[in-house]
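**Q** Got a sequence here, can you build the structure:
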Amino acid sequence: MDVKGIFDHIVQATNMDPIAVTVWLILTTLFIWLNKEFKEQYRISQDKTTKINDSSLLHYSKILKSYYTNKHSNNNTAEFFSFVYESLPYMDVALMQEVLKDLEDICMSEEEKLNTIGKKVLNEVKNIKEENKKWKHLKLPYDLVFYVKNKLKPIFYPIIMSITTVYIGTYFMLILFNSDDTDLNALKLSAIIIMFFLIIGILELMLTNKLKWISIPIIIINIGSIITLLLQTSIEWVSLTFIFLVFLLSLVFLFTLGTKVKKVKKKKFFYS
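**A** All right, here's what the predicted structure looks like:
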């Protein structure tokens, strides 16, 4: 049976209009794809957290080993501080700030710094280990609720996010495309596609930490111009041209002023 035959069979079985069946098939396909993507992103996020904790514990173990070795003798404090500096990128932001403050404190002796930092790192290791084991000792009913929630989250989080996205997207489309003007609907559809790829690009820049603070107002203007375009009730070329120019200029400013791009890399790219 070919695709058309399967489609006709679905239309007959559901007793629905072919257009309605097409819409439902698109929504179902979108739901399945979104569910897969959300599930994968959640898994990656969890794996990243676990990997960060494992790396942190590995570096903290070196600090603690040197800490207890030098606690009473202070024979090799240079090794201890070397391990501390190597571990800074793996520390929690709050802990890193505290450790840096201790390292830069000229009023503290090396022995005081060793003891203070060693104890803080030890407490951080205890916190990480307690976080991993906290569900092994449940106190009913409060802890049990959160235990069940965390166990079910990997299953229901992608489904809930997918349903919410499809529902909001469908509702948004029904509101937007209530006009009989084909050109206006085509223009709005193009704007939605542009906004979709723009949001993906912005999220990618955010996840890779390539956005500057100055990019926030630029992004607001950029997305705001597209939303303004979507709210148009008729095609007026003067206003559309102005909105397009605002969008284009904000896009140029976003990628020239709002992103962290090293000039050295650019030169290497162009002259290689």
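
**Q** going forward, measure contacts and count neighbours with C-alpha atoms only.
**A** Fine.

**Q** Would you enumerate the residues in contact with K267?
**A** K267 makes no contacts at all, as judged by CA atoms under 8 Å, 6 or more residues apart in numbering.

**Q** quick one: which helix or strand includes it?
**A** Per DSSP states H and E: K267 is located in helix 263-271.

**Q** what separates the residue positioned nearest the centre of the chain from G118, distance-wise?
**A** Centroid-nearest residue in the chain: L207, 5.4 Å away (criterion: CA atoms, centre = their mean). As judged by CA to CA, to the nearest Å, L207 and G118 stand 32 Å apart.

**Q** buried set for the helix or strand where N150 lies?
**A** Assigned by DSSP H and E, N150 belongs to helix 142-176. Residues of helix 142-176 classed as buried by neighbour count (16 or more other CA atoms under 10 Å): Y147, P154, P158, I159, M161, S162, I163, V166, L176.

**Q** what sits against S162?
**A** So S162 contacts F31, I32, L34, N35, F38 (CA under 8 Å, 6+ apart).

**Q** Of these, just say which sits nearest to I227.
**A** Nearest to I227, judged by CA to CA, of the contacts of S162 is L34 at 23.2 Å.

**Q** what's near enough to touch the closest one?
**A** Counted by CA under 8 Å, 6+ apart, L34 has contacts P158, S162.

**Q** Could you rerun that using 10 Å?
**A** T28, E40, P158, I159, M161, S162, I163, T165, V166 (CA atoms under 10 Å, 6 or more residues apart in numbering).

**Q** Please give the structure of this sequence too, so both can be compared:
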Amino acid sequence: DLPVLVFLNAGLLHRVGPYRMHVDLARQLAARGYASLRFDLSGRGDSGKASTGAEGPAALLADIGHALDLLEKGGHGTRFVLFGLCTGADHAHRGAVLDPRVTGVILLDGYGYRTWKFFVRRYAPALLSPARLLRSISSRLGNLLSHAREPAGDGPRPDQDEEFLWHLPAKADFAGDLRALVQRETRMLYIYTAGVSSDYYNYQDQFQDAFPDIDFRGCLQVRMFPDADHEFTLLEDRARMFDTITGWLDRNFIS
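**A** Okay, here's the model as predicted:
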């Protein structure tokens, strides 16, 4: 049987996804025989806060587990692929690590770790151009002065919700997660865009370069879209991303 796709919220956006991304992809996959579920996690879209009293990541992971329980008990499937963009990718990763029923993940602009090649690609153009270097230094000095004027404190600002702040796990912890997923033969598709190229991921092979000691045994595929924005706003970019996903699903789950 084909796995069921489960779409998770991207940040605070509701279940249709950014610019109806989830709806359009779900319909395209349905035409190929893949069932899917789109739902709002606790506190997002049309869903209220969790009635269990759980909060933060614990509530979101419980939501994912309950969704898989519902699908399994309803006879819709026993294998699932989690789809997530941005913070949704973070939740999908955590859900896959915790639940062995998750046999695949599709993660858009999820976790990534910088390498020396990242820094070369990020800063070499500025170093080779005096004008760009001067602008970069000026910008960084401005940022430093701006932060210096802000009130001191280690915690988030009062207007920030801790649940929606992006936290990159320690690299060793994430590597442990990857090894556990590979051991279970969980298929992983990581997709990165220009939306994160200046922050933490800017070339195709960066994922493998960051974890050279892990034998992914065919479980990992990475695709870089260097010209696409974070939400794949342009239709041609979105079409290529959809083609990447459908091809990956067919190769990994159609015997």
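
**Q** Let me see the TM-score of these two.
**A** Superposed pair, TM-score by TM-score structural alignment, normalised by the length of the second structure: 0.21. Supporting alignment: 97 aligned residues with a CA RMSD of 6.5 Å.

**Q** show me where the stretch 101-250 of the second structure has helices.
**A** 116-127, 130-149, 171-183, 206-210, 235-253 (DSSP state H, counting those that start in this stretch).

**Q** same check, this time on the stretch 101-250 of the first structure
**A** 110-133, 142-176, 182-207, 215-230, 237-257.

**Q** Check these for me and report the most buried one.
**A** helix 215-230 (a mean of 17; mean count of other CA atoms under 10 Å).

**Q** circling back: what's the farthest-apart pair in the buried residues of helix 142-176 of the first structure?
**A** Applying CA to CA across those, the maximum distance is between Y147 and L176, 41.9 Å.

**Q** I106 of the second structure against M241, yeah?
**A** No: I106 of the second structure lies out of contact with M241 (CA atoms under 10 Å); the separation is 11.0 Å.

**Q** what residues are shared contacts of those two?
**A** Both I106 of the second structure and M241 are contacted by I191, under the criterion CA under 10 Å, 6+ apart.

**Q** So between these two, which is more surrounded?
**A** I106 (26 against 20; other CA atoms under 10 Å).

**Q** which ones are touching the more buried one?
**A** With contact set as CA under 10 Å, 6+ apart, I106 of the second structure has these partners: 5-7, 81-85, 89, 92-93, 187-191, 221, 245, 248-249.

**Q** burial count for I32 of the first structure?
**A** I32 of the first structure has 15 nearby residues by other CA under 10 Å.

**Q** so it touches I159, yeah?
**A** Yes: at 9.0 Å, I32 of the first structure and I159 qualify as touching, with contact defined as CA under 10 Å.

**Q** re the thing from before, export the helices of the stretch 101-250 of the first structure to CSV and tack on distance to I63 of the first structure?
**A** Shown next, in CSV, are the helices of the stretch 101-250 of the first structure (distance: least, CA to CA, whole Å):
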stretch, distance to I63 of the first structure
helix 110-133, 7
helix 142-176, 32
helix 182-207, 30
helix 215-230, 39
helix 237-257, 41
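
**Q** Of those helices, which is nearest W24 of the first structure?
**A** Once the helices of the stretch 101-250 of the first structure are compared by CA to CA, helix 142-176 is nearest, at 10.7 Å.

**Q** from the chain's centre, how far out does the closest one sit?
**A** Computed by CA atoms, centre = their mean, to the nearest Å, the chain-centroid distance of helix 142-176 of the first structure equals 16 Å.

**Q** what about A26 of the second structure, neighbour count?
**A** 22.

**Q** Just give the closest residue to it, not the sequence neighbours.
**A** Sequence neighbours aside, S36 is the residue nearest to A26 of the second structure in space, at 6.3 Å (criterion: CA to CA, 6 or more residues apart in numbering).

**Q** Let me see the contact set for that neighbour.
**A** Going by CA under 10 Å, 6+ apart, S36 of the second structure touches 3-7, 22-23, 25-27, 29-30, 71, 76, 80-82.

**Q** go with 7 Å
**A** Neighbouring residues of S36 of the second structure by CA atoms under 7 Å, 6 or more residues apart in numbering: V4, L5, V6, A26.

**Q** could I get those as a markdown table with secondary structure and distance to L181 of the second structure?
**A** Listed next are those as a markdown table, based on DSSP: H, G, I helix; E, B strand; the rest coil; distance: CA to CA, whole Å:
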| residue | secondary structure | distance to L181 of the second structure |
| --- | --- | --- |
| V4 | strand | 18 |
| L5 | strand | 18 |
| V6 | strand | 18 |
| A26 | helix | 25 |
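
**Q** Pick the one among those residues closest to L144 of the second structure.
**A** Among the contacts of S36 of the second structure, V6 lies closest to L144 of the second structure (CA to CA), at 41.8 Å.
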